[in-house]
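>>> Everything below, folded, please.
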Amino acid sequence: MLVELVKVAKFPWSPWLAQIRTPYGSTAVRWRGDPAAEPGEVHVEWTVDEDFRWGQNAKPAAASGPDIRAGGHCVILQGLLSVEEDGATVMDLGGSLILLDITGPLPENASGAWIELWVEREKISLYPYVL
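Purely as a prediction, here's the structure:
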């Protein structure tokens, strides 16, 4: 996904965090690139290091369409969920695919539905890459 890197900062109690803007919203998440990265456009891959349990930190979205927003110490991601034939669970976030670890059962109609995920910002990372 192409994002606008606003700034990279570190607080004594946190890892390096990147403040980003996307066409779908803005937030701050863990930064896995150069801490001295300059502001500007950068391609990133999203990874999530958290298990999701339906009804706790994963639920149906109130509306359709991708969305990224801050929610206290969490990041709220809204995307299209799909369960692949091999059992892999993937969220499509505006064309970027994020592999998810789902624990517990999903509702029958979850695959193909818009969902919200609540993720602690230290458990979601952006890895920059060059095309």
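>>> CA atoms for contacts and neighbours, from now on please.
Noted.
>>> Residue 61 versus the residue nearest in space to the middle of the chain, what's the distance?
Centroid-nearest residue in the chain: residue 77, 5.3 Å away (criterion: Cα atoms, centre = their mean). From residue 77 across to residue 61, the span is 10 Å (Cα to Cα, to the nearest Å).
>>> could you pull out the strands for this structure?
2-9, 17-22, 25-31, 40-48, 51-53, 58-60, 67-71, 74-83, 89-93, 96-103, 114-120, 124-129 (DSSP state E).
>>> Let's see this one next, to set against the first:
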Amino acid sequence: MKVTISRIVKIHTENTFVEFSTPYGKGLSSLFTLEARENCSYDIEINIDDDFYWGKNIFTSMSNAPSIRHEAEETYITAELTSITEDGCGSLKLGNSIILILIKNENKDLILPSLIEISAIQITLYPTNT
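A predicted model of the protein is given here:
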């Protein structure tokens, strides 16, 4: 996925905390590179380390379009949930990108594919063309 670094929030010794923008909106994450620059674009892979629980931080979306937004330290992503394995690995499709998440409980009423919204805190962007 192509993202642009909107602003650098904090620089740490191992990674940088940034606000990023995409065609779907803006989010907050760690960026696993020390060379991050504001207003520069990167091809990235998104990694989300949160555990997701239906009704707590993963919901069926009321929206009909993918999006990314953030409030305080949480980033909200609306994307298409295309599959869930028996061990809870879920695949989200956001544009042409696939994001893997771990879903800890079952939603028996869900029909796949389905548009869902997650709220995540532990997001890391990994540049793929460096």
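>>> just to revisit the earlier point, what touches both of residue 77 and residue 61 of the first structure?
Counting by Cα atoms under 8 Å, 6 or more residues apart in numbering, the common neighbours of residue 77 of the first structure and residue 61 are residue 116.
>>> my read: residue 54 of the first structure touches residue 106, true?
Yes. Using Cα atoms under 8 Å, residue 54 of the first structure is in contact with residue 106, at 6.3 Å.
>>> nearest spatial neighbour of residue 19 of the second structure, skipping sequence neighbours?
residue 28 (4.5 Å; Cα to Cα, 6 or more residues apart in numbering).
>>> Report the contact partners of that neighbour.
With Cα under 8 Å, 6+ apart, residue 28 of the second structure has these contacts: 17-20, 70, 73-75, 123.
>>> hmm, 10 Å instead?
5-9, 17-21, 68-76, 120-125 (Cα atoms under 10 Å, 6 or more residues apart in numbering).
>>> Can you say which of those residues are buried?
5-8, 17-21, 68-70, 74-76, 120-125 (16 or more other Cα atoms under 10 Å).
>>> Residue 2 of the second structure and residue 33 of the second structure, how far apart?
For residue 2 of the second structure, the distance to residue 33 of the second structure - Cα to Cα - is 15 Å.
>>> Kindly report the same for residue 128 of the second structure.
Counting by Cα to Cα - residue 128 of the second structure and residue 33 of the second structure are separated by 11 Å.
>>> Perfect, I'm done here.
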